[in-house]
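Participant: could you work out the structure for the sequence below:
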Amino acid sequence: MRTHGYVIAGEPVDIHVVEDAQDVRAFQDWAAGHISAGRPVAFDTETSGLDIFSADYRLRLAQFGDQRTAWVLPVERGRLFADAARRVLLDLPRVVIHHAAFDWLVADRCLGVPLEHLYPRTVDTKIMATLVDPRQAQEGGVGTGLKPLSAHYIDPAAPDTQEDLTRVFRSLGLTKAAGFAGIPLDHPTYETYAGLDVLLTARLLYALNGVHAELGIRPTLLEYEHRIAFICAHMQRTGLLCDVEYTKALSDRLHAQAEEFEHKARRYGVESINSPKQVADALLGMGETLTERTAGGALRVDKAVLLALADLNTSWERLGARTPNPLADAVIRSKRAGKWKSAYADTFLQTLDAEGRVHPFIHSLAARTGRMSITRPALQTLPGRDVMIRRAILADEGHVMISCDFDAVEMRVMAALADVRRMKAAILAGEDLHSYTRSLVYGDAPDPDGRLRALCKGIGFGKIFGGGASGVARMTGADEGAVRSAMRTYDHVFPEIKRASNTWQREAMANGMITTTVTGRRLPLDRDRTYAVVNYQVQSAARDCLGQALCDMQDAGVLDYLRLPVHDEVLVSAPAEDAQDIARAVEKAMNFDLYGVPITASADIGKRSWGSLKGGDY
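Facilitator: This next block holds a predicted model:
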């Protein structure tokens, strides 16, 4: 056995590296003491990378520890060490993990310890820290990573080993991405880094327990977030079946589209569509007026500006507000094709497992408000009406795709939380909320092309997402002056929204700039953006509507059919003969009452591909 000494917060700690059968017995004796006493043990893994389900994925080290002692098992060396890690992990009554969803899946795949076994025994210190403060360092928070949290709560020198390990990677000629797979298993810096992670996690649990007690964070909220993390990890483990041949052809087609529109841009003097100056100069030469500038003073020609010039809204639908500029149209279409090729088609192909499935990372607590996100690939960024990319994702053999999507959930949540009398009445009467709002704002004014309805819809979402008149004007294509006038009328017919905003802001200011949601979630406000309180309250409650629905789906016995939560939609793969029953169960979980406002959803049963739910024919 080799032992590395270290000091954390002035206290000496030991990191034992297991080398042989005798060392394994010593580790098991240590673990047995914790098991019999019911004490929590921290667990962590070092792996070859992040793509858990790739063919060549390796678990290299498995670590266990308490506040003073860590044990590092070189699992990559053979069955003796893997079996020891597995047995202890199966027997531990309480496990502490930082970012449990990742290590759950690693243990499930590489150690044969089922996700279902570990989840009920786990406390995730990342979830605990997020419920204290969800902000990252760049937002003014501590962050939710183990190293910054340890530096804040335990020892300012805690992150040092991360820098040491990065230097070792460089000395070995390895990038950071390749370093974890290529560093020698017995490198002392690597072993120390691994052991410290569990020592810090064990100490972090103790510190965060105190903070939770001091702040009065609800234990039920902590349990709820662990359950949602488990459900999301379950979906990630299942993965999405990919139509590989279609995806290969799609990659080629998107490449051709990117080149086609890039060639069109060259006709207007733009040699590089990624050069903002070339694009801006060419647009000015075509007679366009550009007024917005970047922080550096350059003319802004980002996606929002180009969409407006191309007469498109954020869903890539024609606005009819102006003659589309052909250069702006070509630039954004070329960029989109290139992005979709790399971000979706190519990422699908690069991350396939042996069974032709992709396993996107589902982050159950991503945004400050708790909203979920999906990465690798970022499927939540797909436009709502896309068929092309969604066509690549298939239901299992003999299954069909089902989608269940909340109906205008943010607007309904806002009506519930702010107790908006007229809005609630319209919802209860079954009226189209945006058409109803148009009638209140514009009376009997004709609206043959639906622009007034679209403007009222844009203002409603502007209230929720913190968009001012300029943002709503850009989104809807309406004149900014007309938007400001409509917003004043909107505030007059729905005064409760501004009233609730003022109340929430006052409460936050009296509570150290913290607004507390209906589920007890603490959300820090920025002093220069206190108006965002409406966004935080509504988005967080809408996220928890989805979270509770997922829990209810698990209770209804349909967890194995769930594939992905995307925004306010749940994607399901169900056997064709059972599709109606499963759709009803999912739909039932997504229909409930929130402070007198019905939160509703309806399930659609498609064909084999996800794209069929958006109008595709397969």
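Participant: alpha carbons only for contacts and neighbour counts from here, please
Facilitator: Will do.
Participant: can you pull out the helices in the stretch 451-600 of the chain?
Facilitator: 451-465, 469-476, 480-493, 495-509, 533-555, 579-589 (DSSP state H, counting those that start in this stretch).
Participant: let's have those helices in JSON lines, adding distance to Pro74 and mean neighbour count.
Facilitator: Listed next are the helices of the stretch 451-600 of the chain as JSON lines, based on distance: least, Cα to Cα, whole Å; neighbours: other Cα atoms under 10 Å:
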{"stretch": "helix 451-465", "distance to Pro74": "48", "mean neighbour count": "21"}
{"stretch": "helix 469-476", "distance to Pro74": "54", "mean neighbour count": "22"}
{"stretch": "helix 480-493", "distance to Pro74": "63", "mean neighbour count": "16"}
{"stretch": "helix 495-509", "distance to Pro74": "49", "mean neighbour count": "17"}
{"stretch": "helix 533-555", "distance to Pro74": "36", "mean neighbour count": "22"}
{"stretch": "helix 579-589", "distance to Pro74": "43", "mean neighbour count": "19"}
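Participant: compare with the first, here's sequence two:
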Amino acid sequence: MADKQHLYLVDGSAYIFRAYHRLPPLTNPAGTPVGAVYGYTTMLWKLADDLDKADGPTHLAVILDKGSTSFRNVLYDQYKANRPPPPEDLVPQFPLIRDATRAFSLPCIEEDDLEADDLIASYAREATRRGWDVTIVSSDKDLMQLVGRCSEPHDGIEGGCIDMLDTMKNQRIDIPEVVEKFGVPPELVGDVLALMGDSVDNIPGIYGIGPKTASKLIQDHGSLAAALDAAPEMKAGKLRERLIEGRAMAELSRTLVQLKEDCELPIPLDDMKLEGVPPEPLAAFLSEHGFTSLLKRLDGGKGSPERPTQLNPAKAQTAGAPAAPEGNRQPVPEMPPVDRSAYECVTSLERLVHWIERAFAARIVAIDTETSSLDAMKAELAGISLALGPNDACYIPLGHGGSDMFAERPVQVERQAAYDALRPLLESDAVLKIGQNIKYDISILSRCAKIDVAPIDDTMIISFALDAGRSLDGIGGGHGMDELSTRHLGHTTLTFKDICGTGKKAIPFGEVPLDKATQYAAEDADVTWRLWKHLKPRLATERGTQVYERVDRPLIPVVAQMERHGIKVDRQQLARLSEEFATEIARIEREVWDCCGIEFTIGSPKQLGDVLFDKLGYKGGRKGKSGQYSTDQAILETLAGQGAEVATKVLEWRQLSKLKSTYTDALQAAINPDTGRVHTSYSLVGAQTGRLSSTDPNLQNIPIRTEIGRQIREAFVAEEGNVLLAADYSQIELRLAAHMANVPQLKEAFSAGEDIHSRTASEMFGTVDRDTRARAKTVNFAILYGISRWGLGGRLGIEADEAQAIIDTYFQRFPGIQQYIHTTLESVREKGYSETLFGRKTWFPRINSKNPNERSGSERAAINAPIQGTSADIIKRAMARMMPALQEAELGHVRMLLQVHDELVFELPEGDVDAARPVIERVMAEAAQPAVILDVPLGIDIGTGRSWGAAH
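Facilitator: Next up, the predicted model:
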């Protein structure tokens, strides 16, 4: 034991709300909500583990608020009156959180009529008097009054001192940190608080005096009493009037913020001695509530648990839970109509602090940013909006004013001051931040303000988890704010065009007058808050919680960070390729003209159709409503299959032209001048099955197996001294098909590490050679996409009857595949949606259409959606777990740059490849676990090189 005793006092109440907002609404085997209990347990475990590794405490206790009232309510009946009641599903968790504390064999202290802060202050005072050092585990500003307090030596005992530990920021708070925050030493913090008040606790303070003014008054006069006494002699003005008129309220406020340091101590200090955690009570508690992953860690003797990967399945999410009614007729929570006149334009720091304090009290705030561009890597921040409820929203302009340097700028909060004020709120674990496509907002705030927004919820992603592919009430199935507002709230939002105009008369948002800007921006936050109140409860009732909380939500900050990292491209290499492609395009163009005996514009569908079907007389031409022939890829491939050389050359010309314009030319233009890298934008709702999609530029469609595609990938390079590492799931969709369709032959082949296409060729054709393996490979993938006899015939170059015979043989050899297709289609026709192994729904509203083309298209997509969607879920889970795993291996400097279908691309120092490779491979291989245990292993192919092409 250390020579000097060190007491840690944990502000447990702050932990509870942080845990509640961090974790999903889980339930234990008895059906009781335990999401906050689980989070609290993991946080307490992590704290104990971290302290054990550091210079740990000799004594520790958790202090809680016992009730919602204290002696301060007698002094001021409005004290904490504006705090909302705790959420309904949190109330039954309070006693379980006390049980969790005791399961760690730690004292759990609470007293009637006292707040946790008072007990903490009293214990800290007594401990320092006895010569102990004290650390208060909290970031509560009221407790900062105690920091630096040291007892005088007495009776031969050296006095102890007090500091704080903010576990959210992993930061010690001592006197310099308090001075930096309040401008005064800890003993004067109460005086500052008394002047500025506190909206969270409804401490009145003096109206109109914000933190900066309060701090300066105390700095200048030395105390609250001196500042109030000096008011009559001050220069006439609003400040003087406010001090004189508000004196009584300031003095009352000083009493309310004063910590009570003479409470009776319910448990003696010596009873807080740490002597290890007996495993039996903790194991019993974890087992009772179904915390199986923590129980395994306890049994394994491991350290602090990470965020949970799986809990006992929530009773509210059993397979028998009813799906949402068709048409999504769930009632919207009762809310008043949108009233844009109710929004506030915040132009002073005092008003901004007021909104921030109210947001802390509400614990939930919707946020939105207004910028100069949709490119998160280039956009300038024009302003930020907040919403705390219906019509309870504001806009904080930060960058408004004309582009002309002589233009008059409206009064606004100084940008850096606003960032400093907003940072504690936007980074607080105790306040949930809601956004619509919040990935964009957190990227903007990270780049422009160095603010790391968390925890978060995203209404766009929630909508996608519930309604991907679903067309409702004739409105459509998109997930943009305007569409969601119309569909769910019956409200038509202002559009960007309404505010900024269109065409040559369009103006940047930063030049929009503040009254109009406020209506538009605050409405976005208001509507986002309303959508969240409507959509979030549906996750539990419609079994969407698991996929949202375990797959999609954790991915948002990961993808935002990948976008900010970007990837370096070699401009010279791209320029060389563009020149080569241009030369090759010109050569093919001449060959096409030679074949046709006429020069024409190959890129014109009308001219090409006239040449192919009128001049050259090829069969199969069909005209559309416009009166011109169709020359789409299917038509050209059909003609090429019939031996039309010109069609083959036109297809080559189109591919090269597209690659040149889309990649070798566009990538050069896409290089960010500030970073020298290309920053693609990933959409989490761009593909119905859950796959990420890439835009600006699109990196998903670079040909994979062609020489041209390899040359383009060669232009993606690592920085000097680094390499790129490409990790690719090998045949993941076939592996998932083997598991989901329960195909013994395929499962055996994958488990034995056999070549799956050779095994299929052996099963189907009785022999394995280059030709049969190629045909087997085509069949393996085609059947998973629900291909028809005609489609397979076209791919194999055979007649439809022969293709049908191959399909029949395939189903005979692998009956599980046929049963999977039958069962899947039957389920989708009945329910309207398919599901992945993780519960992701994809809706198919036309699956029962009387139109055969619509119906067959939906059927093909429905067959593949569970497999492709599960594949997407798995790589998403791998991405979300990757950086914590790398950081644990002391490889936090490794950067994840790209996700392309089943592949992840990293950049890292060349010397770290051997250390990083097994970590990356393990995370990807185990990504499905423990939520899903697959019957086949997930194979990972890893390569490295100076370029992306070389890494394959």
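Participant: superposing both, give me the TM-score.
Facilitator: After superposition, the two chains reach a TM-score (TM-score structural alignment, normalised by the length of the first structure) of 0.86; 573 aligned residues with a Cα RMSD of 2.7 Å.
Participant: coming back round to it: and the helices of the stretch 451-600 of the first structure as a markdown table, adding distance to Asp160 of the first structure?
Facilitator: Formatted as a markdown table, these follow (distance: least, Cα to Cα, whole Å):
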| stretch | distance to Asp160 of the first structure |
| --- | --- |
| helix 451-465 | 39 |
| helix 469-476 | 43 |
| helix 480-493 | 52 |
| helix 495-509 | 36 |
| helix 533-555 | 35 |
| helix 579-589 | 47 |
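Participant: what's the closest of those helices to Ser435 of the first structure?
Facilitator: Of all the helices of the stretch 451-600 of the first structure, helix 451-465 sits nearest to Ser435 of the first structure, with 5.6 Å by Cα to Cα.
Participant: what range in the second structure does the closest one sit on?
Facilitator: Aligned by TM-score structural alignment, helix 451-465 of the first structure falls on residues 771-785 of the second structure.
Participant: for stretch 54-73 of the first structure, buried residues please.
Facilitator: For stretch 54-73 of the first structure, burial by neighbour count (16 or more other Cα atoms under 10 Å) applies to 54, 57-73.
Participant: and those residues, which of them are in strands?
Facilitator: Leu59, Arg60, Leu61, Ala62, Gln63, Phe64, Gly65, Thr69, Ala70, Trp71, Val72, Leu73 (DSSP state E).
Participant: out of the residues you listed, which comes closest to Val88 of the first structure?
Facilitator: In terms of Cα to Cα, no member of those lies closer to Val88 of the first structure than Phe64, at 9.3 Å.
Participant: quick one: map Leu546 of the first structure onto the second structure.
Facilitator: Alignment note: Leu546 of the first structure maps to Ile875 in the second structure; criterion TM-score structural alignment.
Participant: likewise Asp124 of the first structure?
Facilitator: So Asp124 of the first structure corresponds to Asp458, using TM-score structural alignment.
Participant: ok, its match - how many residues close by?
Facilitator: 24 (other Cα atoms under 10 Å).
Participant: hang on, isn't it packed against Gln436?
Facilitator: Yes - using Cα atoms under 8 Å, Asp458 of the second structure is in contact with Gln436, at 5.4 Å.
Participant: that older thread, separation between the match of Asp124 of the first structure and Trp529 of the second structure?
Facilitator: Noted for Asp458 of the second structure: a distance of 10 Å to Trp529 of the second structure, by Cα to Cα, to the nearest Å.
Participant: overlap in contacts, those two.
Facilitator: Ile434 (Cα atoms under 8 Å, 6 or more residues apart in numbering).
Participant: perfect, that will be all.
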